[in-house]
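Asker: sharing a sequence plus its predicted fold:
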Amino acid sequence: MATTNPRYETASQSTETSATDYYRLRSNRQRHVTITVLRERSSSVSIDALARQVSERLPAEKTVERVKVRLHHVDVPLLADAGVVAYDREAGTVQVSEPVSDLLV
């Protein structure tokens, strides 16, 4: 049995992520805003641009740089592992995954 790090919220390890898992992923304010921003876009976005857009919707103490670091190291990888977003690490771009976009209302 694999162990998980309790510091991070993770989606189910099964191949299909349930609606409960999506709600758990959205329970973090920054991830919730990230998903909302991505759903409003019709194309992929760079991590830099995503960080600017997300930070505009968060409390003032969340600087663009802090948001960018968390997106890069925590939020986007979690969302990608759960199949919520498609993340191109080489290009540094991310977009919401089409099959799950209807669950993210």
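Answerer: Structure received. Numbering: from 1, shown residues only.

Asker: can we go C-alpha only for contacts and neighbour counts from here?
Answerer: Fine.

Asker: list the residues that contact the residue lying closest to Arg39 once chain neighbours are set aside.
Answerer: Excluding the flanking residues, the one nearest Arg39 by Cα to Cα, 6 or more residues apart in numbering is Val96, at 6.3 Å. Residues counted as contacts of Val96 (Cα atoms under 8 Å, 6 or more residues apart in numbering) are Ile35, Leu38, Arg39, Ser44, Val84, Val85, Ala86.

Asker: I'd say the third one and Ser101 touch.
Answerer: The reference is to Arg39. Yes: between Arg39 and Ser101 there is a contact at 7.2 Å, judged by Cα atoms under 8 Å.

Asker: higher neighbour count, the two?
Answerer: Arg39 (19 against 14; other Cα atoms under 10 Å).

Asker: compute the number of surrounding residues for Ser14.
Answerer: For Ser14, using other Cα under 10 Å, the count is 8.

Asker: and it, that's in a strand?
Answerer: No: looking at Ser14 with DSSP: H, G, I helix; E, B strand; the rest coil, it is coil, so not inside a strand.

Asker: distance of it relative to Arg39?
Answerer: 24 Å (Cα to Cα, to the nearest Å).

Asker: ok, and here's another one to check against it:
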Amino acid sequence: MVGNDNPVKSRQESGSDSAPRLSDDRLYRALASTQRRRLLCFLLEAGETTVDELATVLTGWTAAEQGAMGTKEDREQLRMALRHIHLPLLADVGLVTYDRESGTVDIEALAPAVSELIRESVDREQSSPV
């Protein structure tokens, strides 16, 4: 939905009446990005948030992982990627609701197996040696 001035549609508005399932290839494409897995994991714990807060949290997460300080430029670059790439994709798959106008993001009701897959992938990523 990039380029559309309307908020990204939820799965109910887009005509899909079921949450993403483990057998859905689109789910795995959405989870291919470390940033998307991390933001989903954050939303599973925190609930509704804003694009700005997500950018701050994810910039800090990456900086801590790298042992460096995240810059304002890093945060702004990530905020733009969230708004134009990551959140629209996740909304199209039915993992989040994203309102471009208000800048709010919330996790959709996910099947327990999907939530566990997200948490497990982030946990394993954090416990693997760099």
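Answerer: Arrived safely, thanks for sending. As the structure is a prediction and not an experimental result, all values here were calculated from the model.

Asker: hmm, back to that, counterpart of the residue nearest to Arg39 of the first structure over in the second structure?
Answerer: Using TM-score structural alignment, the equivalent of Val96 of the first structure in the second structure is Ile107.

Asker: residue in the first structure paired with Thr56 of the second structure?
Answerer: Alignment note (TM-score structural alignment): Thr56 of the second structure maps to Arg52 of the first structure.

Asker: can you list contacts of whichever strand or helix holds that match?
Answerer: In this assignment (DSSP states H and E), Arg52 of the first structure forms part of helix 47-56. Residues outside helix 47-56 of the first structure that contact it (Cα under 8 Å, 6+ apart): 30, 33-34, 37, 62-65, 67-68, 71-72, 92-94.

Asker: tell me where the first structure has strands.
Answerer: 45-46, 85-88, 93-96 (DSSP state E).

Asker: now those in TSV, with distance to Arg26 of the first structure?
Answerer: Shown next, in TSV, are the strands of the first structure (distance: least, Cα to Cα, whole Å):
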stretch	distance to Arg26 of the first structure
strand 45-46	19
strand 85-88	13
strand 93-96	13
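
Asker: what's the most buried one of those strands?
Answerer: strand 93-96 (a mean of 22; mean count of other Cα atoms under 10 Å).

Asker: I'd like the distance from stretch 66-86 of the second structure to the chain centre, please.
Answerer: The chain centre lies 13 Å from the centre of stretch 66-86 of the second structure; the measure is Cα atoms, centre = their mean, to the nearest Å.

Asker: how about it: buried residues?
Answerer: Gly70, Asp74, Arg75, Leu78, Arg79, Leu82, Arg83, His86 (16 or more other Cα atoms under 10 Å).

Asker: now do the same for the fourth one: its match in the first structure.
Answerer: Read it as Leu78 of the second structure. By TM-score structural alignment, Leu78 of the second structure lines up with Val67.

Asker: any idea how many residues pack against the residue lying closest to its match once chain neighbours are set aside?
Answerer: Nearest residue to Val67 of the first structure, sequence neighbours excluded (Cα to Cα, 6+ apart): Ala51, at 5.6 Å. By the criterion of other Cα under 10 Å, Ala51 of the first structure has 23 neighbours.

Asker: for the first structure, just list every one of the helices.
Answerer: Along the first structure, counting by DSSP state H, helices occupy 19-26, 29-39, 47-56, 64-70, 76-81.

Asker: reformat these as JSON lines; add distance to Val105 of the first structure.
Answerer: Shown next, in JSON lines, are the helices of the first structure (distance: least, Cα to Cα, whole Å):
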{"stretch": "helix 19-26", "distance to Val105 of the first structure": "10"}
{"stretch": "helix 29-39", "distance to Val105 of the first structure": "9"}
{"stretch": "helix 47-56", "distance to Val105 of the first structure": "17"}
{"stretch": "helix 64-70", "distance to Val105 of the first structure": "23"}
{"stretch": "helix 76-81", "distance to Val105 of the first structure": "15"}
